[in-house]
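**Q** Whatever this is, show me its structure:
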Amino acid sequence: MFTKLLKEPFQYERIPLSKVKRDKKNRPKNMWKTIKRIWSYLTREKGKLTLVISMVLISSALSLLGPFMVGMAIDDFIVQQNVNGLGTLLLLLVGVYLMHSVSVFLQNYWMIGIAQNAVYKMRDELFRQFHQLPISFFDKRKHGELMSRVTNDIDNVNITLNQSVIQIFASVLTLIGTVGVMLYLSPLLTVITMTIIPVMFICMRWITKRTGPLFKLQQNRLGEVNGFVEEMVSGHHVIKTFSQEERVNTDFREKNDQLQLSGFWSMVFSGYIPKVMNMLNFLSFGLIALFGGILAFNGYITVGVIVIFTEYARQFTRPLNELSNQFNVLLSAVAGAERVFHIMDETQEEADEKDAKTLDHIQGRLEFKDVSFAYEKELTLQNINFTAQPGETIAFVGHTGAGKSTIINLVSRFYNYTGGEILLDGIPLKQIKRNDLRSHMAFVLQDPFLFHGTIRENIRYGDLKATDEEIIKAAKNANAHDFIMELPKGYDTILNTDGTGISQGQRQLITIARAFLAKPSLLVLDEATSNIDTITEMKIQQGLKKLMNGRTSLVIAHRLNTIQEADQIIMLENGKIIERGNHDALVEQQGKYNQLYQNQLKRLMP
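**A** This is a model prediction of the structure:
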């Protein structure tokens, strides 16, 4: 493995090591803009930030004062053999270092609070943004990769704000103060000491040009691994069913190798920094000893000044070392923050029109007039026309990709139609507030989704203000009450996210109870009885029949025996309506619907 890391650091990315510095796509694209945006979160607590800056100023001044006092002790007291004065100065020196420790503690204490609040607000804003983005955004992205933005990327920002911001600021102040005092003591020796700066700059530039892209690459690879793991854990049943464990392990190993390789080389290059700085430290000490000794022999400076310069040279290279190290941490944090801000800057769901209406009650008359829609460029729906009267059931049938789910997405305004008009009780759908529209709708989908929590909480999701009595009534209407009461803790039985512990049919009954509680005027059913045993299907059908009574219902059907009582059946093909009518009328037409119906009958026959 180590040989592979050395010989093929970018075998998956196909990027030669010599060309890493030219790979601009993996660098933060707007580094200073991103840093400025992170800083805006810190400045929301100006009072605490002012205290932190004050403590940094004090600690930096005290760190410069200490070595200066040591030099004074040598020249004014040790050389002069003044014991009394030396004792007093030593006591003052102890006080200086104690005050320095206290100021460092306070600045760290206050900065941690500021950083935690900033990250809290950032994470909160990102989570809120998730709920303001259109459905199309989530349809195009892996959920695990999005989760990585909330966890890993923001954690990187958190570490940087807690540790790096103060160090960077303190290092800059220490550098400025150190150079100022050194120039005051001996301009010539200062110039000699500063000769290491060009060498340091060249080394740091060579290293950071490579670590920047590598840290960005590492964050991207980490997001891909998280997304892959989330997807595989969600689909583990399918993986085991088709015995694809070995292929999945191979795919994961490849992605894990990519993450390992990018992480290995980012650490290797960033690890050069302290080694280079130590070498330059030794070079600096050697220059001070050589030229400082010459100047001292000729009476230009004192021994105390040489001692001060030696300590200041260490203080000078230490902030540079810290800046170099923190720069790499900063690059990683900026790369993560850029990914977070990219989500925050995504176009939110289209705002409601200014004159959008709020509906206290709807009758449920739904009308499509020449409606067309395209997800990308190619039309998914073309000139769709139909009318659903209040209380009617409209069923949509057709092969996969015919446009059934798209119609539902348009009615719920998950997507906005691009042509024609959809009217609800005579009001254009775009003139109704989204939240208000959806508050009058309920969905019972093919794959029921339950949240982690009790059955009571999952049903109450349909109406958070519902009482326990209303929850029980909804469960009875959905034919779910009996099986719930047979569970050890009844309505207080805790379910996992995937509903582990109860059957698919029982999960579906709970979602029907949730829909009952919502008291919708518009009901959407997406093959709610698929993959259910016969007895449970009968219970679900009974519950759905009660639920649909008096409500305008839109049903996506794959099994035609479940929609024979629909008021209107619409047959779709390639985004167009090719047949419509009730079941008997469509069978008599001997068209596509009848062919589909007869084929399903043959499958059911022994």
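
**Q** contacts, neighbours, all on C-alpha from now
**A** OK.

**Q** Let me see the ranges of the strands in the stretch 451-600 of the chain.
**A** 453-454, 494-495, 522-526, 552-556, 568-573, 576-581 (DSSP state E, counting those that start in this stretch).

**Q** what's the most buried one of these?
**A** strand 552-556 (a mean of 26; mean count of other Cα atoms under 10 Å).

**Q** got JSON lines for the strands of the stretch 451-600 of the chain, with distance to Asp482 too?
**A** JSON lines is the format used below for the strands of the stretch 451-600 of the chain (distance: least, Cα to Cα, whole Å):
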{"stretch": "strand 453-454", "distance to Asp482": "16"}
{"stretch": "strand 494-495", "distance to Asp482": "17"}
{"stretch": "strand 522-526", "distance to Asp482": "23"}
{"stretch": "strand 552-556", "distance to Asp482": "26"}
{"stretch": "strand 568-573", "distance to Asp482": "34"}
{"stretch": "strand 576-581", "distance to Asp482": "38"}
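
**Q** Indicate which one of those strands is closest to Asn409.
**A** Within these, the stretch nearest Asn409 is strand 522-526; the backing value is 10.3 Å (Cα to Cα).

**Q** Measure how far the closest one is from the centre of its chain, please.
**A** Relative to its chain's centre, strand 522-526 lies at 31 Å (Cα atoms, centre = their mean, to the nearest Å).

**Q** Which residues outside that strand are in contact with it?
**A** 364, 408, 440-446, 548, 551-557 (Cα atoms under 8 Å, 6 or more residues apart in numbering).

**Q** I would like a PyMOL command selecting only the buried ones among those residues, please.
**A** Remark: buried members of these, expressed as a PyMOL selection using 16 or more other Cα atoms under 10 Å:
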select buried, resi 364+408+440+441+442+443+444+445+548+551+552+553+554+555+556+557
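
**Q** Also this sequence, please, to line up against the first:
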Amino acid sequence: MASTEDTPFDQYRADVDRPLLRLFREYGLPRLRWFVAGNLANLVGRGASLLPPLVLGTAIDAIFIGDGTYGLPLVPETWFPTGQVEQFWLSVGLILGGFLLTAAGTFLWGVTMNRFAHGVMHAVRTDTFAAMQALDMAFFDDKQTGEVMSVLNNDASNLETFLDDALSEGLRIVVMILGIAGILIHLNRQLAAVTLVLVPAMGLFTWWFMRQVEPLYKQVRSDVGSLNTRLENALSGVELVKTTGTEDYETGRVREASNDLYESNMAVLTLSYFYRPGMELLAGLSFAATFIVGGLWLFQGPPLGLSGELSVGEFVTFVFLTQRFVEPLSQASNIVDWYENAKASGERVFGLMDVPPHVVEADDADSLSGVDGRVEYDDVTFGYDEEPVLRDVDFEVAPGETVGLVGPTGAGKSTVMKLLMRLYDVDEGAIRIDGTDVRDVTIPSLRSAIGYVSQDPFLFDGTIAENIRYGQFDASDEAVRDAARAAEAHEFIADLPEGYDTRVGERGVKLSGGQRQRLAIARVVLQDPAVLVLDEATSSVDTETEVLIQRSMDAVSADRTTFVIAHRLSTVKDADTILVLEDGAVVERGTHDELLTVDGLYATLWRVQAGEIEALPDRFLESV
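**A** Okay, here's the model as predicted:
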């Protein structure tokens, strides 16, 4: 079976204590009225279902055989008629009334308990998603999408099943066992002892089963997450799979993950199908013992040292109620299954909820407003793990300036900008906007002041207008069109059959890379931020598209503090300042002409891209 990696998510999951009690306390109590109403209806319905066999036994003795008085437990005898005809019709009414109450109780139980359970599931799923949204990027660097999807969907559904079915069925079993046991003891204590003698054995058998099946269910939930991750990765990378001809390889990996889930499921099912027949056998033995002892008692007298009399009506009631006793006990295995499955899922759900975000607002954080755009990095050091990625990064940008960040792959260029937006927090040093530490302002106000265009912009499966408007949801149609014009996108949008109402497909697959890039720029134009970050926005497009995108970026960056992360140095040669990063440190800074004069790493990279030299000198190869 697949092993679970030791990640922060898994560590918090292991610390979850009594997840189902926590589920009821945090999400069930606010909906307690539905829970109480549902269980009262269940109690009435199940209790009423015991009335027909009890009335039948009484009617047999009092009406048909004439060997007893007409009476029911807890009801005074003076309440009942004395004539046989009246007793007969009363019996008919009571039996029909029992069936009607059972039907009504079952209907009310279904409506109220489903409202309770589905309401809890809705709240759990949305709260879990909100908790996940609040986490910083470090969590998503570590966890895979498929596993998180498994928590939000499969695990939340398992909790709903537990609340909807397991709790109600558990109450049903309790009502049936206690109710039947009470009636049987009232009718004949000695025969009731025969019927109930195996109940302790059933309890011990159930306890053993729960001990054995709990770790198996945990493995099942882990394997479900692993399979979902594998499927999500394969579907997201389907273009790479097809272009590399690796369909068989990916099918093999899915087959391996699916087999792990198959094996863990079979382990659970094998144990369950040992437990279920075992419970049914014990319950059947209880019924057989009741039938044998009661039958011998009727035509031979009290067997096995028993004493007293047993009427035919009492025997019939015992047979009917013992059969009712067998059925709920045989369903106990389902409740155990639901419970263990929900317990494993509850640990995963609350484990995700309990992961604390590392990027949090200060209690006294102020909103960042009226931003001029002065940005300062003060000896910033940062690492994703123990090894620093940035070391003592220090620079200052005046409002309205454009700064280019260049350097070999892995030098830390994108990381510098992610720290500005507080996708991560610095380990040492500080980053300030207009003299205020970014850790001292509210996160939404900080990020609304910064517009970000990535190398591979994300588009949602919706219309072009919806994607441009994303984040500025109240923007007018005219504002959307103005933003598209500024981003050099209006012309190609107008040529589409449905214009701004054209759906872009998942991740914008119906558009070219340059078109997606210009929509991302339009989205930032509509945002109108004081600070703009362009992360290699033209690195993967053709020359003609690059010219269009570069022209739109020049228009958007006017009068804004702009950071341009560039692979193509031609896109930053006109920047006010160029920062050259190598191994997480700023090794050169200046204008394009100044850096060429220095004849360092920047000048060498420029000559390579200009074709003046074929490759980097050996002294630069290690950093690349």
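
**Q** Compare the strands of the stretch 451-600 of the first structure and give me the one nearest Glu421 of the first structure.
**A** Across the strands of the stretch 451-600 of the first structure, closest to Glu421 of the first structure is strand 576-581 (Cα to Cα), at 15.8 Å.

**Q** Trace stretch 92-106 of the first structure over to the second structure and give me the residue numbers.
**A** Taken onto the second structure by TM-score structural alignment, stretch 92-106 of the first structure occupies residues 94-108 there.

**Q** out of the strands of the stretch 451-600 of the first structure, nearest to Leu86 of the first structure?
**A** With Cα to Cα as the yardstick, what comes closest out of these is strand 453-454 (70.8 Å).

**Q** Give me the mean deviation of the closest one from the second structure.
**A** With mean Cα distance after the TM-score superposition for the first structure, strand 453-454 of the first structure departs from the second structure by a mean of 1.2 Å once superposed.

**Q** Where does that strand end up in the second structure?
**A** Against the second structure, strand 453-454 of the first structure falls on residues 462-463 (TM-score structural alignment).

**Q** mind listing the helices for the stretch 501-624 of the second structure?
**A** In the stretch 501-624 of the second structure, the helices defined using DSSP state H, counting those that start in this stretch lie at 513-527, 543-557, 592-598, 601-610, 618-621.

**Q** How far away from the center of its chain is the last one?
**A** From the chain centre to the centre of helix 618-621 of the second structure is a distance of 47 Å (Cα atoms, centre = their mean).

**Q** residues in contact with the corresponding residue of the second structure for Ala115 of the first structure?
**A** In the second structure, the residue paired with Ala115 of the first structure is Ala117, using TM-score structural alignment. Taking Cα under 8 Å, 6+ apart as the criterion, Ala117 of the second structure is in contact with Glu160, Thr161, Leu163, Asp164.

**Q** what do you get if the cut-off is 10 Å, keeping everything else the same?
**A** 27-28, 31, 34-35, 123, 157, 159-165, 167 (Cα atoms under 10 Å, 6 or more residues apart in numbering).

**Q** name the element it belongs to?
**A** helix 84-134 (DSSP states H and E).

**Q** And Gly182 of the second structure, how far from Leu196 of the second structure?
**A** 11 Å (Cα to Cα, to the nearest Å).

**Q** ok, these two, which is more surrounded?
**A** For Gly182 of the second structure versus Leu196, neighbours defined as other Cα atoms under 10 Å are more numerous around Leu196 (20 against 14).

**Q** wait, what's in contact with the more buried one?
**A** Contacts for Leu196 of the second structure (Cα under 10 Å, 6+ apart) come out as Ile177, Ala181, Leu184, Ile185, Ala283, Ser286, Phe287, Ala289, Thr290, Thr322, Phe325.

**Q** tell me the contacts of Val265 of the second structure?
**A** Rather than Val, residue 265 of the second structure is Asn. Leu216, Tyr217, Gln219, Val220, Arg221, Asp223, Val224, Asn259.

**Q** Just give me the match in the first structure for the second one.
**A** Right, the one you point to is Tyr217 of the second structure. In the first structure, Tyr217 of the second structure lands on Phe215 (TM-score structural alignment).

**Q** Which secondary structure state does that match sit in?
**A** With DSSP: H, G, I helix; E, B strand; the rest coil as the basis, Phe215 of the first structure sits in helix.

**Q** Quick check, it in contact with Leu261.
**A** No. Phe215 of the first structure is beyond contact range of Leu261, at 11.3 Å (criterion: Cα atoms under 10 Å).

**Q** need the helices for the stretch 201-350 of the first structure, in chain order.
**A** Taking DSSP H, counting those that start in this stretch, the helices of the stretch 201-350 of the first structure run over residues 236-241, 245-297, 303-344.

**Q** Tabulate the ones you listed (a markdown table), appending distance to Lys519 of the first structure.
**A** Listed next are the helices of the stretch 201-350 of the first structure as a markdown table, based on distance: least, Cα to Cα, whole Å:
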| stretch | distance to Lys519 of the first structure |
| --- | --- |
| helix 236-241 | 35 |
| helix 245-297 | 44 |
| helix 303-344 | 34 |
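
**Q** Tell me which of those helices sits nearest to Ala402 of the first structure.
**A** Comparing these by Cα to Cα, helix 236-241 comes nearest, at 25.7 Å.

**Q** my read: Gln219 of the second structure touches Met266, true?
**A** No. If you go by Cα under 10 Å, Gln219 of the second structure and Met266 don't touch, sitting 11.4 Å apart.
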